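# Take this sequence and fold it.
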Amino acid sequence: MADRSRRVAAWTAGALVVLAAPVSCGTGGGPPVASDRPSASAVPTSADSPRSAVPSESAASPGPGTRTETGHTRRPAPRCRTAGLSAAVGRMDPGAGQRNLPIVLTNVSSRTCTLHGYPGAAFVDAAGEQLGRDPKRAPGDAATVTLAPGGSAWAGLRYASPGVSGARAATPAALLVTPPDERDALRVPWRAGAVPVSGTSSSVFLTVLRPGSGP
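Below you'll find the predicted structure:
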């Protein structure tokens, strides 16, 4: 009987130890409470976070004018305006009864601009009255010429020598040069002698603009 009492006491003591074990694992003396917050090791870092799958602003497709790793979109330079240009007449190149002179337009502004096509030109007397008809356009493929500050473009002015053609001639006081798509002209003093203004072979021709200051 005494042996049985000792076995019951030992079993009871063991059961109390087992029951007490979960209590010793708690932090507040009571049973542990499950938390819905992940531990620090379970929270994704910025590299693992789903946000890293969303393209950043720099990785998104570039819009117009946005600089990219391979370059950037450039907007075309504006058209050259009369106020930003100067005009001059180059040296005459006579040959076979023809007179050839370059009309030179130079960018005197501080920004890059473009010229395209033919300039306008007209001979005038001292009173500003036009002498002869407007020049005709010689056939040619027009191309856009980009002028950096200080850059030039030229067009050829050609006509038959009045002494050879027999056309009626006059000596202009100036040549008015109008840049393409502009209304205001640049006045250039004329020092190349008489030009044909009417009669046989009195036509004057202009070529398209091209880069440089002459042939």
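
# C-alpha only now, for contacts and for neighbours.
Will do.

# what's the spacing between Ala88 and Leu16?
114 Å (Cα to Cα, to the nearest Å).

# Then Val145?
Counting by Cα to Cα - Val145 and Leu16 are separated by 100 Å.

# compare with the first, here's sequence two:
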Amino acid sequence: MRRHQALRATTAVLALAATAGLAACAPSPAPVSPSAPGAPRAGIAPGESAMHGSDQPSEDPGEGTGFGKCSAETLSMRVEYHGDEDVARSADLFIANVGTKACNLPGFPELAFYDANNQPISIPTSTIGESQSLLEIKPGERFSAPLGWSSSPESSPCVTPKTVGVTPPNTSEQKQIPWTGAVVCANGISISPYQRA
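Predicted coordinates for the structure are as follows:
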């Protein structure tokens, strides 16, 4: 009886050893070539797609209008005072594109005033009306922004600027030009949006 049990145990051990040997001898899976169709590329996690040159955006966000922001150096500016003798004064700020490319001139001009010593003068400004969100000014074209203010002594104190600094929309470049509008009183200057001159 004991001989039969020992024989069975020996047979079972031999069978397990044979199975383990066959598993060790089995060929390991061939490595997947990076160039194989459907295989993930190096450095790309499974499930991610590789970005090819044709998938890149054709232009930066915000472009596509055909023209960019206007800069002070490509714009010619001047103030044309209407010569009113009463207390209600007005003028036009003329801006011309003297560059070689069209540019974007939306919104309102930003104005800053200076005295004869080029020191800033505090004159409040306010905007009137609504501006177009996109306004193209081509080379050689001219636009104007109407200005209005009071020279009434009742609105004192009043000052006479020597120059006005004009900053085109969406830039921080200021250009100083002569101020020909005479006295400006404390109520400040109203600025209308750009329009074709």
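
# TM-score for this pair?
Put the two chains on top of each other and the TM-score (TM-score structural alignment, normalised by the length of structure 2) is 0.62; 137 aligned residues with a Cα RMSD of 2.4 Å.

# Looking at Val145 and Leu16 of structure 1, which has the bigger crowd around it?
Val145 (20 against 11; other Cα atoms under 10 Å).

# Could you pull up the residues touching the aligned residue in structure 2 for that one?
Using TM-score structural alignment, the partner of Val145 of structure 1 in structure 2 is Leu135. Counting by Cα atoms under 8 Å, 6 or more residues apart in numbering, Leu135 of structure 2 touches 104-106.

# Confirm Gly163 of structure 1 sits in a helix?
Yes: note on Gly163 of structure 1: a helix contains this position according to DSSP: H, G, I helix; E, B strand; the rest coil.

# Quick one: neighbours of it, just the number.
There are 13 residues near Gly163 of structure 1, going by other Cα under 10 Å.

# Can you tell me which of the contacts of Leu135 of structure 2 has the most neighbours?
Leu105 (25 neighbours).

# For that residue, which residues are in contact?
Per Cα under 8 Å, 6+ apart, neighbours of Leu105 of structure 2: 69-70, 134-137, 168-169, 194.

# Arg79 of structure 1 too?
Applying Cα under 8 Å, 6+ apart, the residues near Arg79 of structure 1 are 113-115.

# what does Thr160 of structure 2 give?
So Thr160 of structure 2 contacts 115, 182-184 (Cα under 8 Å, 6+ apart).

# so Pro179 of structure 1 sits right up against Arg81, yeah?
Yes: taking contacts as Cα atoms under 8 Å, Pro179 of structure 1 lies within contact range of Arg81: 7.3 Å.

# more crowded one of the two?
Using other Cα under 10 Å as the criterion, Pro179 of structure 1 and Arg81 rank with Pro179 on top: 25 against 19.

# So what does that one match up with in structure 2?
Match for Pro179 of structure 1 (TM-score structural alignment): Pro168.

# Surely its match touches Asn104?
No: look at Pro168 of structure 2 against Asn104 with Cα under 8 Å: they stay out of range, at 9.6 Å.

# follow-up on the earlier one: quick one: buried ones out of the contacts of Thr160 of structure 2?
Neighbour counting over those (16 or more other Cα atoms under 10 Å) leaves 183-184 as the buried ones.

# need the contacts of Thr160 of structure 2 in a markdown table with distance to Ile128 of structure 2 and secondary structure, can you?
Listed next are the contacts of Thr160 of structure 2 as a markdown table, based on distance: Cα to Cα, whole Å; DSSP: H, G, I helix; E, B strand; the rest coil:
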| residue | distance to Ile128 of structure 2 | secondary structure |
| --- | --- | --- |
| Asp115 | 26 | coil |
| Ala182 | 21 | coil |
| Val183 | 21 | coil |
| Val184 | 18 | strand |
